[in-house]
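Enquirer: For reference, the sequence and a predicted model appear below.
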Amino acid sequence: MIRPPPSLGLLDRVFRVLFPGVLFFLLNGCSSISYYSQLASGQLQLLRAREPVSSVIADPARDQKLRAHLTQSQKARTFASQHLHLPDNQSYRLYADIGRPYVVWNVFVTPEFSLTPVNHCFPIAGCVAYRGYYSQSAARGEAALQRLQGMDVSIGGVEAYSTLGWFNDPIMSSMMGWGDERLATLIFHELAHQRFYVQDDTEINESFATFVEQEGTRQWRASRHLPPDDNAQARQRARFIELVLDTRIRLEKLYAMALPPEQMRQRKAAQFERLRSEYRQLRDSQWAGDKRYDAWINAPMNNARLLPFGLYDQWVPAFAALFRQEQGDWLKFYAAVAKLGKLPAGERKAALQALANPPN
């Protein structure tokens, strides 16, 4: 086993020393000891599993496919810092074999007749619309408890996440099923979170990171003299998201009505069936029967399953307009984004709307 370099071991020791105080601070918010204990334990296990990517690549005993994949990832990682001006640290220059398909499982919860998520607030990340669990069984247990209380619940596996620069995030084995370019886009996306993050504003955080991912990938391809991606899959995904968001709008109107619970349930179910019907018509008429979204659409449906949609791209057009306004200069763009982030929430949203929808 390769011994981690001193900096990694030091970080582990610091984490162990600080954890009791951090836990005490978190528990002042009346959160459960068991939940935060599993978060700390899971993160510590991940930190201990890290090893330098360079060591894996240099080890002939390691899987050749893994070594080749990691070699390509490091080219993208260097491009991220040198050309996209993203943080130049040890994040994604480390590798961790976590031995499972997902690093965490997120549990999303909403009331039966509402699309407003049950939020959970954390000192570093702010308020988010889910709780993360390093154990799938723990996530299922939490989901079962919420269902017993009459809530709509969804569980989603996550292959990677960012600690926002608090730790050096590794490339994880859960990410190794992706192609070289998909892995590069994720590195751009997650490093963007380290460059800019606003507490309690998921839409701006994810839209910013998605824009950096998309523009960064375009420039990454150009640097390797590859033709632009025709974005057929991206257009298909955008159309699918549009269907889901339209369903959300209809459900919000429905939930605003003062209807008896049983009638509300019937109309709610009808909206989900309409979504399925519209999807199948689109799939068969325009996508040549492509079934990439069939598994999702055919699974049991509820409010909580709709929560993640729209969060990652709502303000992408606004950031694209700002990037053009700054003439494609990454440093000027980041400075302008930082100014946006300092505005009060209402002013920030108004500024983004003005960027996305300039007057004619």
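Expert: The structure has been received and is ready for your questions. Residues are numbered from 1 along each chain as shown.

Enquirer: okay, CA-based contacts and neighbour counts for the rest of this
Expert: Noted.

Enquirer: tell me the SS of residue 157?
Expert: Using DSSP: H, G, I helix; E, B strand; the rest coil, the structure places residue 157 in strand.

Enquirer: In contact with the residue lying closest to it once chain neighbours are set aside, which residues?
Expert: Spatial nearest neighbour of residue 157, excluding adjacent residues (C-alpha to C-alpha, 6 or more residues apart in numbering): residue 105 at 4.4 Å. Neighbouring residues of residue 105 by C-alpha atoms under 8 Å, 6 or more residues apart in numbering: 132-136, 139, 155-158.

Enquirer: Longest helix in this structure, please.
Expert: Secondary structure of the chain per DSSP state H: the longest helix is helix 261-286.

Enquirer: helices or strands up against whichever strand or helix holds residue 319?
Expert: Here residue 319 sits within helix 316-325, counting by DSSP states H and E. In terms of contacts (3 or more C-alpha pairs under 8 Å, 6 or more residues apart in numbering; DSSP states H and E), helix 316-325 is packed against helix 202-223, helix 330-342, helix 345-356.

Enquirer: Reformat the ones you listed into JSON lines and put distance to residue 122 next to each item.
Expert: Shown next, in JSON lines, are these (distance: least, C-alpha to C-alpha, whole Å):
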{"stretch": "helix 202-223", "distance to residue 122": "13"}
{"stretch": "helix 330-342", "distance to residue 122": "19"}
{"stretch": "helix 345-356", "distance to residue 122": "19"}
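
Enquirer: Got another one to weigh against that:
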Amino acid sequence: MHWPHRIPPLFRPALLIALPWLLAGCAQTSGLGYYWQGLRGHLQMLQAARPLPEWIASSDTPPALRERLQLAQRARAFAVTELHLPDNASYHRYADLHRAAAVWNVVAAPPDSLTLHTWCFPVTGCIGYRGYFAEAHAREHAAQLAAEGLEVSVYGVPAYSTLGYLNWLGGDPLLSTFVQWPEGDFVRLLFHELAHQVVYAKDDTQFNESFATAVERLGSARWLSTQAGPEARAAFAASEARRREFRALTRAARERLSALYAQNAREALAPEALAAMKSEAMQDFRARYAVLRAGWLAALDGAPSPAQIAGYDRWVAEANNAAFGAQAAYDGWVPAFEALFAREARDWPRFYDAVQQLAALPAARRHEALCALHPAAPLETLCARHPHPTPPPARP
């Protein structure tokens, strides 16, 4: 089952004008300058993209890149035939961006909450992050938010989705920012971005990102078990073990902070007391990470430290409410979606239909249904507000 986005030719020029709003959540710092950088940045990316067969056939293409683009072709076909992800123009072209990230996202949260600040746009709705094609512009906006008293985080994003709206322009391309990732991580990102073209719930970042994360996890597991070689499976298993342990660590820290902020909301703690308790929670988080990291390095037994560990190091060093809030958006509902996939007999079209039904519900009912699918969801979700949720109806 596929969900093509057919845009009538008459409306395509107007859509180009609207492009900055499409990119706003995934892409000057305010006003027209912000929208212009989104339009210009994406069009430059499209202009740099060439069809995969051209890159593969060119004698100028390095062998390692040629091999990876051939892998991308196989993974793209697998996404359609095995995962029933959209069969369209996306990820059939490649662009070398000559930079470290596709865009840089800015996220922000109050000093006493993990709830992300949101920005609202006509097409994407209200979302908890704002993207820039230039890191300097992202950091400029982050500084403005920090001056307003918010905690902010800026992080590079290797890819983003235009939700299928621009497949008539060639679709979203493969990018140099992630194409050389280890095989398992590469295919999971590809599946994640394609999942955004299947279902999108306006104004619900956590729903959208958790759904795509569930698809990437389930899809990459299928790929690795049927398509990858032993070396790729072993590398991914080690990477996934670290990722799983880190998720557990950060989830525990989020729950501790959430409980603290809930206590503050109830009791109006003195600012000094709140600051001390928050500092203690963060110090404990970083101490626990140091222990976890030491175990990772010991397991490597003298081998070079993977780049992922350096990424974890940076995240922990800069962790704050905004960083924790953004992370929650990517995995908060994942267990519920995985439970829904199992309930739908691991049938991809049935699963997507069930998710579309959830996306069509009002937000409160949608969250109730997700809580019913996985009552033990993390504290930062809305499950605490729905002690007796009603599960969504099962399909026959």
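Expert: The structure has been received and is ready for your questions. Because the structure is a prediction, the values reported are computed rather than measured.

Enquirer: picking up where we left off before, the residue nearest to residue 157 of the first structure: what secondary structure?
Expert: Going by three-state DSSP: residue 105 of the first structure is strand.

Enquirer: Look up how far residue 54 of the second structure lies from the closest residue to residue 49 of the second structure other than its chain neighbours.
Expert: Excluding the flanking residues, the one nearest residue 49 of the second structure by C-alpha to C-alpha, 6+ apart is residue 95, at 4.1 Å. Separation of residue 95 of the second structure from residue 54 of the second structure (C-alpha to C-alpha, to the nearest Å) stands at 12 Å.

Enquirer: how about the strands of the stretch 51-200 of the second structure, start to end?
Expert: For the stretch 51-200 of the second structure, applying DSSP state E, counting those that start in this stretch gives strands covering 93-95, 103-109, 119-121, 125-127, 130-132, 151-157, 174-175.

Enquirer: quick one, which of these is nearest to residue 196 of the second structure?
Expert: For residue 196 of the second structure, the closest of those is strand 125-127, at 14.1 Å, according to C-alpha to C-alpha.

Enquirer: Residue 95 and residue 54 of the second structure: which is more packed in?
Expert: The neighbour comparison of residue 95 of the second structure against residue 54 (other C-alpha atoms under 10 Å) goes to residue 95, with 22 against 12.

Enquirer: The more buried one -> the first structure?
Expert: Alignment note: residue 95 of the second structure maps to residue 96 in the first structure; criterion TM-score structural alignment.

Enquirer: List the contacts of that match.
Expert: With C-alpha under 8 Å, 6+ apart, residue 96 of the first structure has these contacts: 46, 49-51, 170-173.

Enquirer: Taking the residues you listed together, which two end up most distant?
Expert: Maximum distance among these (C-alpha to C-alpha): 12.0 Å, for 51 and 173.

Enquirer: Mutual contacts of those two, please.
Expert: Counting by C-alpha under 8 Å, 6+ apart, the shared contacts of residue 51 of the first structure and residue 173 are 95-96.

Enquirer: Who has more neighbours out of those two?
Expert: Between residue 51 of the first structure and residue 173, counted using other C-alpha under 10 Å, residue 51 has the larger neighbour count: 22 against 19.

Enquirer: Take the helices and strands packed on helix 316-325 of the first structure and write them to a markdown table, including mean neighbour count.
Expert: Converted to a markdown table, those look like this (neighbours: other C-alpha atoms under 10 Å):
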| stretch | mean neighbour count |
| --- | --- |
| helix 202-223 | 21 |
| helix 330-342 | 16 |
| helix 345-356 | 15 |
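
Enquirer: closest one to residue 266 of the first structure among these?
Expert: Per C-alpha to C-alpha, nearest to residue 266 of the first structure of these: helix 202-223, 31.1 Å.

Enquirer: in the helix or strand following the closest one, what counts as buried?
Expert: Next in sequence after helix 202-223 of the first structure, counting helices and strands by DSSP H and E, comes helix 232-255. For helix 232-255 of the first structure, the neighbour count (16 or more other C-alpha atoms under 10 Å) marks 236, 240-241, 243-245, 247-248, 251, 254-255 as buried.
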